[in-house]
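[1] below: sequence and its predicted model.
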Amino acid sequence: MDIRLELIGVPVTDVDRAKAFYERVGFHADHDVTVSEDIRFVQLTPPGSACSIALGKGITAMAPGSLDNMQVVVTDIEEAHADLTARGIEVSDISDQPWGSFVYFQDPDGNRWSVQQTTPRGAA
């Protein structure tokens, strides 16, 4: 039996602002559906990912900004850092750890993300 993680809710205060931010990061907007005054569903997917995020109204009880340490993986952390910076995303300096190299950023609500290159820079 396969068990696939395919969708993670991200709690935000302003759906349009969050959608614009994640599109600027490079996520693709797959769906934006208003079901009723109480429910709006926006699904965005990072390039190459099988897992998407969902923003919206009425889709999660989590407090906006409470999502901590969502992680995406890239093959080249320096390229990712340069790309995010060029897109106007405020990112940390590259942090090299024994288990990978990372950059960090937050969305406008404070939901925290890490971008990981699984092989640390300079490792063989």
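    Nice, I can see it.
[2] C-alpha only now, for contacts and for neighbours.
    Noted.
[3] what comes up buried for stretch 79-87?
    80-81, 84 (16 or more other Cα atoms under 10 Å).
[4] burial check on Val10, number of neighbours?
    23 (other Cα atoms under 10 Å).
[5] and the strand ranked longest in the chain, what other elements does it pack with?
    Taking DSSP state E as the criterion, the chain has its longest strand at strand 28-36. Counting contacts by 3 or more Cα pairs under 8 Å, 6 or more residues apart in numbering; DSSP states H and E, strand 28-36 packs against strand 39-45.
[6] kindly recompute the last result at 10 Å.
    Judged by 3 or more Cα pairs under 10 Å, 6 or more residues apart in numbering; DSSP states H and E, the packing partners of strand 28-36 are helix 15-25, strand 39-45, strand 52-57.
[7] closest one to Val74 among those?
    Nearest to Val74, of all the helices and strands packed on strand 28-36, is helix 15-25, at 13.5 Å by Cα to Cα.
[8] dropping in the other structure now:
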Amino acid sequence: MDWKIEVIPVPVADVEKAKAFYSEQVGFVVDHDTRTTEETRIVQLTPPGSGCSIVIGAPTGMAPGSLQGVQIVVDDLDAARARLAEGGVEAGTIKHYDKDGGLAEGRGGRWNAFVFFNDLDGNGWVLQERG
């Protein structure tokens, strides 16, 4: 039996601004933008090539900006970081975890290269390069 993560709810303060950030700046594909009630608007977005999407606008029970550490695996960390920069997203430098568990500058070897960035609300994302 397969268990697949399909959707991750992301708590945001402003659905329209978050939709623009994730679609226009980060490059996620808008799967749907649906109003379920006058007050509730659900937007599902998917990273290119991913089998898992995010959803904004859905009640999460979390404060905007409280989601931290969701990792997106990419084949080329430099290209992914450049894509974020082209979209105006502030992304950190490439870092790795050293033998003491702290973050250090540069790549650290197979599967040990990361770039961190936040959305408009402070939700924290991690790009990890596939080794």
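    That came through, no problem. It should be emphasised that the depicted structure is a prediction, and the values quoted were computed from it without experimental measurement.
[9] quantitatively, what TM-score do the chains reach?
    The TM-score (TM-score structural alignment, normalised by the length of the first structure) is 0.90; 118 aligned residues with a Cα RMSD of 1.1 Å.
[10] highest mean neighbour count out of the helices and strands packed on strand 28-36 of the first structure?
    strand 52-57 (a mean of 22; mean count of other Cα atoms under 10 Å).
[11] and the lengthiest helix in the second structure against the first structure, how far off on average?
    For the second structure, the longest helix by residue count, based on DSSP state H, is helix 77-86. Superposed on the first structure, helix 77-86 of the second structure shows a mean distance of 1.1 Å to its aligned residues (mean Cα distance after the TM-score superposition for the first structure).
[12] now the element after that helix, going C-ward?
    Under the assignment DSSP states H and E, the closest C-terminal helix or strand after helix 77-86 of the second structure is strand 95-97.
[13] following that following strand, which helix or strand comes up?
    strand 103-105.
[14] ok, residues contacting that next one?
    The contact list for strand 103-105 of the second structure, computed with Cα atoms under 10 Å, 6 or more residues apart in numbering, reads 93-98, 113-114.
[15] go again with 8 Å.
    For strand 103-105 of the second structure, contacts defined as Cα atoms under 8 Å, 6 or more residues apart in numbering pick out 93-98.
[16] got the residues you listed as a markdown table, with distance to Ile5 of the second structure and neighbour count columns?
    Formatted as a markdown table, the contacts of strand 103-105 of the second structure follow (distance: Cα to Cα, whole Å; neighbours: other Cα atoms under 10 Å):
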| residue | distance to Ile5 of the second structure | neighbour count |
| --- | --- | --- |
| Thr93 | 28 | 16 |
| Ile94 | 27 | 22 |
| Lys95 | 27 | 19 |
| His96 | 26 | 21 |
| Tyr97 | 26 | 17 |
| Asp98 | 29 | 13 |
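[17] closest to Lys17 of the second structure among those?
    Thr93 (25.2 Å).
[18] hang on, isn't Trp99 of the first structure packed against Gln116?
    No. At 9.3 Å, Trp99 of the first structure does not count as touching Gln116 under the criterion of Cα atoms under 8 Å.
[19] quick one, which of the two is more surrounded?
    A direct count of neighbours by other Cα under 10 Å for Trp99 of the first structure and Gln116 places Gln116 higher, at 24 against 11.
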